[in-house]
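Q: Fold the following and give me the result.
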Amino acid sequence: MKKTTKIASALLISTFVLGAASPVFADQVAAPITDATVKFKAEAADADSGGNTMDPTNPDGNGVKPDTGTGSVGTKGPLRVDFAPNFNFSEVTMSGNAKDYHPLYPKVSVLDATGKVTDPLIEKRVPHYVQVTDNRGTNEGWELTVSATAFRGTKNQEADLKATLTLGYAELASAVKPIEGNDFKPTLFSKATVLSDTPEKIMEAKADKGMGSWSAVFSKDKETDFGFGALDINPNITLSVPADSKKDPNEEYKSTITWTLSTTPTTPPVK
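A: Modelled structure (predicted):
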């Protein structure tokens, strides 16, 4: 029985092959050759993001517009800082002991698919973040560093709070997708960084990395809704005030933070 089945199958296959029609080729009349062309122009020297950034908690979304006062309005050009955060510790109760304080999360307005603020308005808080955009098209790379002055009184510049500001853990956020094994990610130095007048490296994009928009997000929290409650402070950013600090309730203490974006590395690697 098994032998019969095998022979029948072989006969059927032979019949199919022998009975197959020979292919018919049409005579070639013509073979036109056409072009597909594209030309690029550089982004304007005064280009900016219009005050909008990606959503650091949802990079693939429509983006957000940080509220006025939450940070820098950004720089201009094809290589730019779209947003750098202020750190608002608000009004806190002074203590005779050494004490740590944490800033309020920045408030942003959600954008719609056209890049405009939603109507009705949707607002939320997000982690502190700094966003860099590289639209130069040269793939040369870049570097972002941060430094800060001492916390001094705005009325009395001699009044030194002796405080330190520490940026904690950070993660990258971007809508840029990897291709052919290249994730295009810049290097993020996510160690805890005590700010001083010496620039500290935050992100570095080597050649063929860091194209498009990238954010360093200073938060371990993965939630997308940070709310507006009194406890909505970022524990990952810390202002440490020592016990021997003199504190004047009539004074406001301020540190100026500088975020420097360079086209080439200017500082040694962070160990």
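
Q: When you work out contacts or count neighbours from here on, use the C-alpha atoms and nothing else.
A: Will do.

Q: Distance of the spatially most central residue of the chain relative to Ser240?
A: In the chain, the residue lying closest to the centroid (CA atoms, centre = their mean) is Ser215, at 1.3 Å. Distance of Ser215 to Ser240, computed by CA to CA, to the nearest Å: 25 Å.

Q: Same question for Pro78.
A: Taking CA to CA, one finds Pro78 at 37 Å from Ser240.

Q: Over to Lys220?
A: Noted for Lys220: a distance of 20 Å to Ser240, by CA to CA.

Q: And these two? Which one has more around it.
A: Ser240 (17 against 14; other CA atoms under 10 Å).

Q: For Ser240, which three-state class applies?
A: Secondary structure, DSSP: H, G, I helix; E, B strand; the rest coil: Ser240 is strand.

Q: residue contacts, it?
A: 98-101, 163-165 (CA atoms under 8 Å, 6 or more residues apart in numbering).

Q: Lys191 reaches Tyr169, doesn't it?
A: Yes: if you go by CA atoms under 8 Å, Lys191 and Tyr169 touch, sitting 5.9 Å apart.

Q: higher neighbour count, those two?
A: More crowded of Lys191 and Tyr169, by other CA under 10 Å: Tyr169, with 17 against 13.

Q: Find the nearest non-adjacent residue to the more buried one, please.
A: The shortest distance from Tyr169 to any residue other than its chain neighbours is 5.1 Å, reached at Ser190 (CA to CA, 6 or more residues apart in numbering).

Q: ok, Glu200 to Phe218 distance?
A: According to CA to CA, Glu200 and Phe218 sit 15 Å apart.

Q: so how far is whichever strand or helix holds Val81 off the chain centroid?
A: Assessed by DSSP states H and E, Val81 sits inside strand 79-83. Relative to the centre of its chain, strand 79-83 is centred 10 Å away, using CA atoms, centre = their mean, to the nearest Å.

Q: quick one: contacts for Val132?
A: Listed by CA under 8 Å, 6+ apart, the contact partners of Val132 are 79-83, 213-215.

Q: neighbour-wise, which of the residues you listed leads?
A: Result: Ser215 is most packed of the contacts of Val132 (other CA under 10 Å), 29 neighbours.

Q: Verify the stated contact: that residue with Val130.
A: Yes: assessed by CA under 8 Å, Ser215 is found in contact with Val130 at 5.4 Å.

Q: ranges for the helices of this protein?
A: 2-19 (DSSP state H).

Q: burial of Asp134, as a residue count?
A: 22.

Q: How far off centre is stretch 207-221?
A: With CA atoms, centre = their mean, you get 4 Å for stretch 207-221.

Q: To compare with the earlier structure, here is another sequence to fold:
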Amino acid sequence: MDAASDESISSGTLKYLGSDWETPPIDPEKPKNEVEPGGEIVKTEGLLRLDLVPQFIFGPQAVSTEDQVYYSNAQLFKGDTPARANYIQLSDNRGSLEGWQLTVRQETQFMNEHAQTKELSGAVLSFDKQWGNSTTNQEYQPTIVKDAIKISEIGATYPIAIAGKGKGSGTWTIEFGSSGSVEGIENTLTPVINADGKPVTDPTVEDKPMYKNSAVALFVPGQIAKDPVKYSTTLTWTIAVL
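A: From the prediction side, this is the model:
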């Protein structure tokens, strides 16, 4: 005699949630490690966002009538993380794999509205030796501009990286230079030493030793007027859908 049998149908469901919560800053040379950068953290929100943009500080310099190239202070962190080259961090959690483009624009020349000489005419900011890193599979890495980026035209937009369709998902860092901890990536950091040959430290970041990063440079012509004041500019970093 045949045994009676019954059949029933069940279902399985899966729902993807957009990861639009904050992504903490990560070590650009050891991206599995979260870090706490010294200084202000500037970021945007959304599924496609900038988690951290670099702040370039060239520090006090003597007034000179000779052409000068100044290097940016490297990025310092609280805790045990050593100094790193300046970097930008971004996340693409849209899940669409549509791609994106990262650009930078310098809004003004280095200026001080209260000085007699209000701008450093002819000053040129430049970035070099940029490279990308992520905990994501490297086959998804965006294409990063490899040539030095010289911002010779104020207000013009300069590409930094492009993620074509199917690329750039997850969280990525783009570092300008390196501390030399990653094999095959040139070290661009040098310690800042005072007149006595001792390391200069940053009191705002746990008195950690300061470094200069030769991959981020500011050229200032000698034969322009300049006052003994602070000059500054504004950079706009944009991440946009292709």
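
Q: Any idea what the TM-score comes out to?
A: Once the chains are laid over each other, their TM-score by TM-score structural alignment, normalised by the length of the second structure reads 0.79; 213 aligned residues with a CA RMSD of 2.5 Å.

Q: hmm, back to that, next, show the common contact partners of Ser215 and Val130 of the first structure.
A: With CA under 8 Å, 6+ apart as the test, Ser215 of the first structure and Val130 reach no residue in common.

Q: ok, back up a step: just the buried residues of the contacts of Ser240 of the first structure.
A: Buried by 16 or more other CA atoms under 10 Å: 101, 163-165, out of the contacts of Ser240 of the first structure.

Q: Quick one: those residues as TSV, columns for distance to Val176 of the first structure too.
A: TSV is the format used below for those (distance: CA to CA, whole Å):
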residue	distance to Val176 of the first structure
Tyr101	35
Ala163	38
Thr164	34
Leu165	31
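
Q: who's in contact with the spatially closest residue to Ser213 of the first structure that is not a sequence neighbour?
A: Excluding the flanking residues, the one nearest Ser213 of the first structure by CA to CA, 6+ apart is Thr133, at 4.2 Å. Thr133 of the first structure makes contacts with 78-82, 211-214, as judged by CA under 8 Å, 6+ apart.

Q: What distance do you get for the counterpart of Thr133 of the first structure in the second structure to Lys15 of the second structure?
A: For Thr133 of the first structure, the aligned position in the second structure is Ser91, judged by TM-score structural alignment. Distance from Ser91 of the second structure to Lys15 of the second structure, counting by CA to CA: 20 Å.

Q: same deal with Ala83 of the second structure?
A: Taken as CA to CA, the span from Ala83 of the second structure to Lys15 of the second structure is 40 Å.

Q: So which of those two has more stuff around it?
A: Ranked by neighbour count (other CA under 10 Å), Ala83 of the second structure and Lys15 place Ala83 first, with 24 against 5.

Q: my guess is the more buried one contacts Ala74, does it?
A: Yes: using CA under 8 Å, Ala83 of the second structure is in contact with Ala74, at 6.5 Å.

Q: what sits in contact with each of those two?
A: Shared contacts of Ala83 of the second structure and Ala74, defined by CA under 8 Å, 6+ apart, are found at 210-211.

Q: For stretch 134-151 of the first structure, what is the distance to the chain centroid?
A: In terms of CA atoms, centre = their mean, the centre of stretch 134-151 of the first structure is found 12 Å from the chain centre.

Q: Also stretch 95-102 of the first structure?
A: 31 Å.

Q: Onto which residues of the second structure does that stretch map?
A: The aligned range for stretch 95-102 of the first structure is 64-71, by TM-score structural alignment.

Q: what residues does the matching stretch touch?
A: 58, 212-224.

Q: now swap in stretch 139-146 of the second structure and tell me
A: Here stretch 139-146 of the second structure makes contact (CA under 8 Å, 6+ apart) with 128-133, 159-164, 166-169.

Q: that older thread, what's the matching range in the second structure for the strand holding Val81 of the first structure?
A: Under TM-score structural alignment, the match for strand 79-83 of the first structure is residues 48-52.

Q: once aligned to the first structure, how far is that stretch on average?
A: Superposed on the first structure, stretch 48-52 of the second structure shows a mean distance of 0.4 Å to its aligned residues (mean CA distance after the TM-score superposition for the first structure).

Q: can you pull the contacts of the aligned residue in the first structure for Ile160 of the second structure?
A: Counting by TM-score structural alignment, Ile160 of the second structure corresponds to Ile202 in the first structure. Residues near Ile202 of the first structure by CA under 8 Å, 6+ apart: 143-146, 188-190, 216.

Q: Of all pairs in these, which one spans the longest distance?
A: Glu143 and Ser190 (14.4 Å; CA to CA).

Q: Which of these two has more residues huddled nearby?
A: Glu143 (22 against 18).

Q: counterpart of the more buried one in the second structure?
A: Using TM-score structural alignment, Glu143 of the first structure sits opposite Gln101 in the second structure.

Q: Now that match. Nearest residue, chain neighbours left out?
A: In space, Gln101 of the second structure is closest to Ile162, 4.4 Å off (CA to CA, 6+ apart).

Q: Help me confirm that that neighbour comes into contact with Trp100.
A: Yes: using CA under 8 Å, Ile162 of the second structure is in contact with Trp100, at 6.0 Å.

Q: quick one: the strands in the stretch 51-200 of the first structure?
A: Assigned strands in the stretch 51-200 of the first structure, in chain order: 64-66, 79-83, 99-101, 107-110, 123-125, 129-134, 142-148, 152-153, 164-167, 171-173, 187-188, 193-194, 200-205 (criterion: DSSP state E, counting those that start in this stretch).

Q: who wins for proximity to Thr57 of the first structure among the ones you listed?
A: Per CA to CA, nearest to Thr57 of the first structure of those: strand 171-173, 7.8 Å.

Q: mean deviation (superposed) between the closest one and the second structure, please.
A: Using mean CA distance after the TM-score superposition for the first structure, the mean distance for strand 171-173 of the first structure is 0.8 Å.

Q: what range in the second structure does that strand sit on?
A: Using TM-score structural alignment, strand 171-173 of the first structure pairs with 131-133 in the second structure.

Q: What's the end-to-end length of stretch 37-54 of the first structure?
A: Using CA to CA, the distance between the terminal residues of stretch 37-54 of the first structure is 31 Å.

Q: cool, stretch 225-242 of the second structure as well?
A: End-to-end for stretch 225-242 of the second structure, by CA to CA: 42 Å.

Q: quick one: the alignment partner in the second structure of Leu188 of the first structure from Ala123 of the second structure, how far?
A: Structural alignment (TM-score structural alignment) places Leu188 of the first structure against Ile144 in the second structure. According to CA to CA, Ile144 of the second structure and Ala123 of the second structure sit 25 Å apart.
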